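> Okay, sequence plus prediction incoming.
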Amino acid sequence: MFAKFSVNQLRKGIAKASLVSYFPKGIIPSGDKFLAEIFPNGNYTRFNHFHVITEGFMYNPPPDNAVFRIFSFTRFMWKGPFPPGRSEYENKGNDIMLKGIALFLKNYGKPLDIHFIEKGLHIQESKELIDSLGFSDMVTWHKGMPFKELQAHIIKSDVVFEQLGNHYVSGGLYAMLLGRPVIGNARPEIFEPLLKEPTPICHALTAADVCDWLQKLTADKALLHNIGVSSRAYVLKHFDIKNETLFFKNFIEEKLARKQA
């Protein structure tokens, strides 16, 4: 009873809002449905809350690694069904990444230096999958670490993997700021119309996509560099937290100007 009352109160509160700050439409379908029920006529302004702090994140040129280095700090969560309280939208598609790496190793035979973090629901399942795919000797597992240490791993890597499932690239934006190509599901169907610009993220949905990107990036240092540069520029242009401040400032000023008119 109390939960139902709370939800109803929440709906009433949101319905009075002139501005709703939420993820871009399409990322969380259940949230989109919730807003559509509250605003059936679509009579509200939606601010696409999707920004990162950019200050202090400098560009770093590609490292001179003897062996191509991969880093992923995405939590391992991919094997369904998910437990209660977890949504299928949280699927990170780590199995796609692992199978793509295995396909690359099979097709091209180049060694890789792979670094993962032990976090998520499916660490053991991931280790077993890696064993079955035959490249556990190339993988180094790390415990959770402070963000500064995480940055150091990003800078030492040639490429960073993000989610390949139903979610969206988020933490990978920091890797892009630091000048690293990111392989992941870029959700171009959402972000390219929204931002009116093609994504520099190495978009991948399948193991074959992952394999193709690894082949391109390991074979072409110039491509590795260029994607890193364009990735940083893309984040600075579209995802700088300063854009949020400017948006809210302009929105409030416009509202006040209308009241005074």
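Noted; the coordinates are in hand.

> contacts, neighbours, all on C-alpha from now
Noted.

> List the contacts of the spatially most central residue of the chain.
Nearest to the geometric centre of the chain sits residue 169, at 1.3 Å (C-alpha atoms, centre = their mean). By C-alpha atoms under 8 Å, 6 or more residues apart in numbering, the residues touching residue 169 are 162-163, 184-186.

> run the last query once more with 10 Å
Going by C-alpha atoms under 10 Å, 6 or more residues apart in numbering, residue 169 touches 74, 92, 161-163, 182-187, 201.

> now do residue 150
Residue 150 makes contacts with 71-73, 117, 144, 175, as judged by C-alpha under 10 Å, 6+ apart.

> could you redo these as a markdown table and give each row secondary structure, neighbour count and distance to residue 51?
Shown next, in a markdown table, are these (DSSP: H, G, I helix; E, B strand; the rest coil; neighbours: other C-alpha atoms under 10 Å; distance: C-alpha to C-alpha, whole Å):
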| residue | secondary structure | neighbour count | distance to residue 51 |
| --- | --- | --- | --- |
| 71 | strand | 24 | 22 |
| 72 | strand | 24 | 20 |
| 73 | coil | 21 | 19 |
| 117 | strand | 19 | 24 |
| 144 | coil | 13 | 24 |
| 175 | helix | 28 | 14 |
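
> Among those, which pair sits farthest apart?
144 and 175 (17.1 Å; C-alpha to C-alpha).

> The nearest residue to residue 156 once chain neighbours are set aside - how many residues pack around it?
Among residues not flanking residue 156 along the chain, residue 63 sits closest, at 6.1 Å (C-alpha to C-alpha, 6 or more residues apart in numbering). By other C-alpha atoms under 10 Å, 14 other residues sit near residue 63.

> can you check residue 246 too?
10.

> Run through who's touching stretch 139-147.
70-71, 73, 112-119, 127, 130, 150, 153.

> Pasting the second one now:
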Amino acid sequence: MGEQVRIGKSELVVFMGGMNAMPMMYALELKQLGFDVLYFVDAAPQDILSRPENHYPDISYPYPPWVIERRLFSQLLLPLFPRFSACYYRWYIRRLTGRKKCVFVLNGFFASLAPFLSWASRKIALSHGSDLDVWGNTKGIDGLVTGFRKRSFFRFLPAPLAGRLIKMIVARQYEGYRQSDSVLYFPKGFNNAGDSVMQSLIDEGVQYVSRHDISDEPLKCCTRTFKEPCSVLEIFSGVRFLFETFPNGNSGYNKGNDLIIKGLALYYSRNKNIRIHFVRKGEDVDAARALCKKLGIDAAVVWHDEMKLSDMLALYEASDICFDQVGAHWIGAVGGYALWLGKPLIANDASLVNSGVWPSENPICSANTAQAICDWLVKLENTDLRREVSEESKRFVEAHMMPGSVLNKLFDAGA
């Protein structure tokens, strides 16, 4: 496939879909470069993680004119009614802006609208992960049907009907990626199912743009100074609890939370003067709480409800050591924020190193077993080592996880 023409500033760039408000980091970058941007928010206020005002200090509610709130009961309705949905947004955007052509950046199930956006000048699918490697994976339909038909509104439907609808959604989601001009997805080697889907799309002529980045916009008000030791060692893990239940049928999303708990329990037998902060999010929270009790660390654990990113960043800042996943998944924003703030990060970096995205020499406290976690906690008792890892982490994240290089492949900042 030949070089694709990059998008200039004469185009209106429309963002649709906002899982974890991740697409907003690209929208803000483009606005800073002088692009005309329209960003749709479809999540309800109680979906804290997907509302941009909970992540980005420059976005307030009520929203500025370029951020449009149009709530959906469920994004799953989009691939069930893609033609109607596309027609609605065409009418609305034309009424709002007068534009007949624009570039679409589609996240989540909005990707399924791509075949029906014939009036778009370009269609870019921006994947957050499972919207492609689970819901766009036609080879994994049976596992998805088994795991998901008792969730969302499917649980109210007869099992055969739920199964047929899920299969329809997967087929339409894949077709949406196939009819996109470009797909932004994680580097090869992160997820076997995702690699398979991406290879099929590449074979169909779709441009693949690799992404593994975070935005530093939400972090602008944070301090990056080293936290001097206090009487209690503060440990924070913002990792979603997903280690034994995989309703989407992809065990590659295993976060290894059970290993984190077991490693902390090993360390707790050595040092009781610790405080562990967990967030109640994910399918396996109850299993995690039971494991903490079984291993005798529940007295040291503080459980937090899901929160705005600003509140979560306060937990980061108060911590001495942080965790990202130690299972089969990869280091994402949870770990990226820790690195940016200079917090020693215990995580499994194997997928990043093995895929060549990160060098093997990096500041991650690499672990994928309970014993390795405990060993790192013992090493990090040394304040000088923590300080050294902190400084290396800040330099590393700036070199390897900023979003500018991804946009440069698609947009012409000099146009």
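All right, it came through fine. The structure displayed is predicted, hence computed values, not measured ones.

> What's the TM-score once they're superposed?
Remark: TM-score between the superposed chains equals 0.83 [TM-score structural alignment, normalised by the length of structure 1]; 245 aligned residues with a C-alpha RMSD of 2.7 Å.

> that older thread, which members of the contacts of stretch 139-147 of structure 1 are the farthest-apart pair?
Most distant of these, by C-alpha to C-alpha, are 130 and 150, 22.5 Å apart.

> picking that back up, alignment lookup: the residue nearest to the centre of structure 1 to structure 2.
Taking TM-score structural alignment, residue 169 of structure 1 has residue 331 as its aligned residue in structure 2.

> same deal with residue 151 of structure 1?
Using TM-score structural alignment, residue 151 of structure 1 lines up with residue 313 in structure 2.

> so how far is whatever helix or strand its match lives in from its chain's centroid?
Under the criterion of DSSP states H and E, residue 313 of structure 2 resides in helix 309-318. Distance of helix 309-318 of structure 2 from its chain centroid, counting by C-alpha atoms, centre = their mean, to the nearest Å, is 17 Å.

> Mind reading off the mean deviation between that helix and structure 1?
Compared with structure 1 after fitting, helix 309-318 of structure 2 deviates on average by 0.8 Å (mean C-alpha distance after the TM-score superposition for structure 1).

> Can you show me the strands along structure 1?
Listed in chain order, the strands of structure 1 (DSSP state E) span 19-22, 45-48, 69-72, 113-117, 139-142, 159-161, 182-184, 202-203.

> Buried residues, stretch 168-183 of structure 2. List them.
For stretch 168-183 of structure 2, burial by neighbour count (16 or more other C-alpha atoms under 10 Å) applies to 169-183.

> ok, now stretch 163-170 of structure 1?
Buried-residue list, stretch 163-170 of structure 1, by 16+ other C-alpha under 10 Å: 163-169.

> what's the answer for stretch 385-405 of structure 2, then?
Neighbour-count burial for stretch 385-405 of structure 2 flags 386-387, 389-394, 396-398, 400-403 (criterion: 16+ other C-alpha under 10 Å).

> thought residue 159 of structure 2 was touching residue 145?
Yes. The pair residue 159 of structure 2 / residue 145 is scored as a contact, 9.2 Å apart, by C-alpha atoms under 10 Å.

> on that earlier part again, let me know the closest of the buried residues of stretch 168-183 of structure 2 to residue 262 of structure 2.
residue 170 (36.5 Å).

> now, among the contacts of residue 169 of structure 1, which is nearest to residue 214 of structure 1?
residue 183 (8.9 Å).

> Could I get the contacting residues of the counterpart of that closest one in structure 2?
For residue 183 of structure 1, the aligned position in structure 2 is residue 346, judged by TM-score structural alignment. For residue 346 of structure 2, the contacting residues are 237, 260, 321-326, 335, 338, 363-368, 372-373, 376-377, by C-alpha under 10 Å, 6+ apart.

> same thing with residue 166 of structure 1?
Contacts of residue 166 of structure 1 by C-alpha under 10 Å, 6+ apart are 27-28, 88-93, 185, 187, 205.

> now these: which count as buried?
Judged by 16+ other C-alpha under 10 Å, buried ones among the contacts of residue 166 of structure 1: 27-28, 88, 90-93, 185, 187, 205.

> Which two of the residues you listed have the greatest separation?
Going by C-alpha to C-alpha, the pair spanning these furthest: 28 and 205, at 18.3 Å.

> quick revisit: distance of the residue nearest to the centre of structure 1 from residue 191 of structure 1?
11 Å (C-alpha to C-alpha, to the nearest Å).

> same question, residue 59 of structure 1
For residue 59 of structure 1 relative to residue 191 of structure 1 (C-alpha to C-alpha), the value is 23 Å.

> go on, residue 173 of structure 1?
13 Å.

> Among these two, which residue is more densely surrounded?
residue 173 (25 against 17).

> my guess is that one contacts residue 182, does it?
Yes. The pair residue 173 of structure 1 / residue 182 is scored as a contact, 8.4 Å apart, by C-alpha under 10 Å.

> list residues touching both of the two?
Between them, residue 173 of structure 1 and residue 182 share these contacting residues under C-alpha under 10 Å, 6+ apart: 162, 201, 231.

> The longest helix anywhere in structure 2 - contacts with which helices or strands?
Longest helix in structure 2 by number of residues (criterion: DSSP state H): helix 159-178. Where contact means 3 or more C-alpha pairs under 10 Å, 6 or more residues apart in numbering; DSSP states H and E, helix 159-178 of structure 2 is packed against helix 77-80, helix 82-97, strand 122-126, helix 130-133, helix 141-148, helix 192-203.

> just the ones you listed: most buried one?
Highest mean neighbour count among those (mean count of other C-alpha atoms under 10 Å): strand 122-126, with a mean of 26.

> looking at structure 1, where would I find the counterpart of that one?
So strand 122-126 of structure 2 sits over no part of structure 1, by TM-score structural alignment.
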